[in-house]
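> Requesting a structural model of the entry that follows:
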Amino acid sequence: MTSHNEQQWDPIAYQQHGRFVSDLGASILDLLEARTGERILDLGCGDGALTRKLVDMGCDVLGVDSSTPMVEATRALGVEARMMDGQSLDFHGEFDAVFSNAALHWMPHAEHVLAGVWRALKPGGRFVAEFGGHGNVATIVNALHAALAARHVDIPNPWFFPTPEHYRALLEKQGFQVHFVALLPRPTLLPGDVRAWLTTFAQPLLSAVAEEERPACLAALADTLRASMCDADGKWWADYMRIRCHASKA
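All right, here's what the predicted structure looks like:
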């Protein structure tokens, strides 16, 4: 995770409302093919759930995140972690691999991120990532912007949701050998209703609404989204779209 535009991360709330992020992202570890003894950077480590898995696989892992509470949560798992903006990585040829799950869409300066990843990798090192892609949670995003427009609020989208073509071009421009970049639909069951998702993940947009008006705004958004996101059993599903990529430093 990274913290921009008033997005703040609470590890306890994240475990309650966002644990599905690391649970569903665990499959990307298979793509990483981490080997015992490898030095790996977890870029945007969040609360360290996946970082700890890499440690348990015998890897020498460093997690970085711009959220102090998330770094502290990662350290509490016995994992080395540092406060660092993923758009300003300060490593040089130290890592066999850079891994990232559900973090890069919080880093709009993608060119800076990839330049830092490139510097951090050893020659031949690999970069494996999954994050929000084009159309990610579009139903929610469109409803949010409509609700803000009704309040005469115009705020830019805080997320970077690229097309696979765009992201491939960025990787190649940096000099990476791209093995694949894919956009994967992943309808995602939410642990609660959409209001919990909004208060956990959409703070940059909700912060534009006066605090005393937010409960009413959230209730109205839930009513608007119920027909398209809530199934007959009362379960809420979000239209996640994920970019998954595998590249290496030539």
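> When you work out contacts or count neighbours from here on, use the C-alpha atoms and nothing else.
Fine.
> What is the neighbour count of Cys245?
22 (other CA atoms under 10 Å).
> wait, it sits on Phe131?
No: between Cys245 and Phe131 there is no contact under CA atoms under 8 Å: 9.1 Å.
> Please generate a structure for the following sequence too, so the two can be compared:
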Amino acid sequence: MSHHWDSHFYDHKHNFVSEYGSELIDLLRPQKNERILDLGCGTGDLANKITHSGAEVIGIDASENMIHKAKEKYPNIEFKVMDAVNLHLNGNFDGVFSNATLHWIKESQRLLAQVYSVLKPKGRFVAEFGGKDNVKTVTDAIITSIREAGYSFADQDFPWYFPTIGEYTSLMEQTGFTVTYATYFARPTKLVDDKDGIKDWIHMFGNNLLAVVPAEVRGDIIGKVEKKLYQRQFINGHWYADYKRIRVMGLKE
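Next up, the predicted model:
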């Protein structure tokens, strides 16, 4: 998976990611003097909100561009470029928080083991990410358009991990977590740009789907995807993505 994220494009066209994540902070309930790890912090907006509680936050992300932007925006918070499945951190955390990140990590069992290892006893893990059939209408249209253009697309080319809630909570329990909260829900998400919203979404999040086709034909494929999705996903003058989310909380016993 590519980690070359456009941090400016992310902040200005896809700020809904961090806006929806604000609800997750309520589930985390950070307290003064707690130590919280924001796993997949992006450009740091949610890490900054967590600090308003008086908690100390460390934000990590695999993208150098995202971390560079986060450091520019919030110089008083510690941010590190780090792979979530190889956590190299000193000391234990009262909480690990993750929003819109875990579906990018296919090594889910290894990820959960890493999270468990950095938590204090009774520490909590709170996360939200894409679940079964997340953005399925959009990704089906992309894959169909790729194949119609004469290119192959295999299961292993799909860049995300979208589990069922039962699958993921079972993995948490196998790791040692006590699952105290779990929900799966649909959240149709309005995209920022009324005209180019779906194209912008594909450029930001779907480039890995298009890795199987030459760069010079991607624009044509995206145009065909837009036509396929127009009747279903362009609603009352706005583009929507068919998000399905999982939200969980687990305790380290």
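> burial of Asp30 of structure 1, as a residue count?
Other residues close to Asp30 of structure 1 by other CA under 10 Å number 8.
> before we move on, what about Leu89 of structure 2?
12.
> Next: Ala154 of structure 2.
Applying other CA under 10 Å, we find 8 residues neighbouring Ala154 of structure 2.
> Next, the mean deviation of the helix or strand harbouring Ala238 of structure 1 compared to structure 2.
According to DSSP states H and E, Ala238 of structure 1 maps onto strand 237-249. Here the mean offset of strand 237-249 of structure 1 against structure 2 after fitting is 0.5 Å, by mean CA distance after the TM-score superposition for structure 1.
> Over which residues of structure 2 does that strand lie when aligned?
Mapped onto structure 2 using TM-score structural alignment, strand 237-249 of structure 1 spans residues 240-252.
> And for the equivalent of Thr51 of structure 1 over in structure 2, the neighbour number?
Mapped onto structure 2 by TM-score structural alignment, Thr51 of structure 1 lines up with Ala47. Each residue near Ala47 of structure 2 was counted by other CA under 10 Å, and the total is 31.
> Now do Ala47 of structure 2 against Lys122 of structure 2, distance only.
Between Ala47 of structure 2 and Lys122 of structure 2 the computed distance is 21 Å (CA to CA, to the nearest Å).
> Kindly report the same for Gly166 of structure 2.
Gly166 of structure 2 sits at a distance of 23 Å from Lys122 of structure 2 (criterion: CA to CA).
> would you list every one of the strands in structure 1?
Counting by DSSP state E, residue ranges of the strands within structure 1 are 39-43, 60-65, 80-83, 95-101, 121-132, 176-189, 237-249.
> What does Asp92 of structure 2 correspond to in structure 1?
Careful, residue 92 of structure 2 is Asn; it's not Asp. Aligning on TM-score structural alignment places Asn92 of structure 2 opposite Glu94 in structure 1.
> can you pull out the helices in structure 1?
Ranges of helices in structure 1, per DSSP state H, are 11-17, 19-25, 28-32, 49-56, 68-76, 110-120, 138-150, 164-174, 194-201, 203-206, 214-229.
> Distance to Trp236 of structure 1 for those - can I get that in CSV?
CSV is the format used below for these (distance: least, CA to CA, whole Å):
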stretch, distance to Trp236 of structure 1
helix 11-17, 12
helix 19-25, 13
helix 28-32, 24
helix 49-56, 24
helix 68-76, 26
helix 110-120, 31
helix 138-150, 12
helix 164-174, 27
helix 194-201, 7
helix 203-206, 20
helix 214-229, 5
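> To Asp239 of structure 1, which of those lies closest?
For the helices of structure 1, proximity to Asp239 of structure 1 was assessed by CA to CA; helix 138-150 is nearest, at 6.9 Å.
> Return the set of buried residues in that closest one.
Buried residues in helix 138-150 of structure 1, counted by 16 or more other CA atoms under 10 Å: Ile140, Val141, Ala143, Leu144, His145, Ala147, Leu148.
> Check stretch 157-169 of structure 1 too.
Buried residues in stretch 157-169 of structure 1, counted by 16+ other CA under 10 Å: Pro158, Trp159, Phe160, Phe161, Pro162, Thr163, Pro164, Tyr167, Arg168.
> Kindly check the end-to-end length of that stretch for me.
Taking CA to CA, stretch 157-169 of structure 1 runs 22 Å from one end to the other.
> and if you look at stretch 100-112 of structure 1?
Stretch 100-112 of structure 1: ends 15 Å apart by CA to CA.
> Then stretch 210-220 of structure 2?
Stretch 210-220 of structure 2 has an end-to-end distance of 11 Å (CA to CA).
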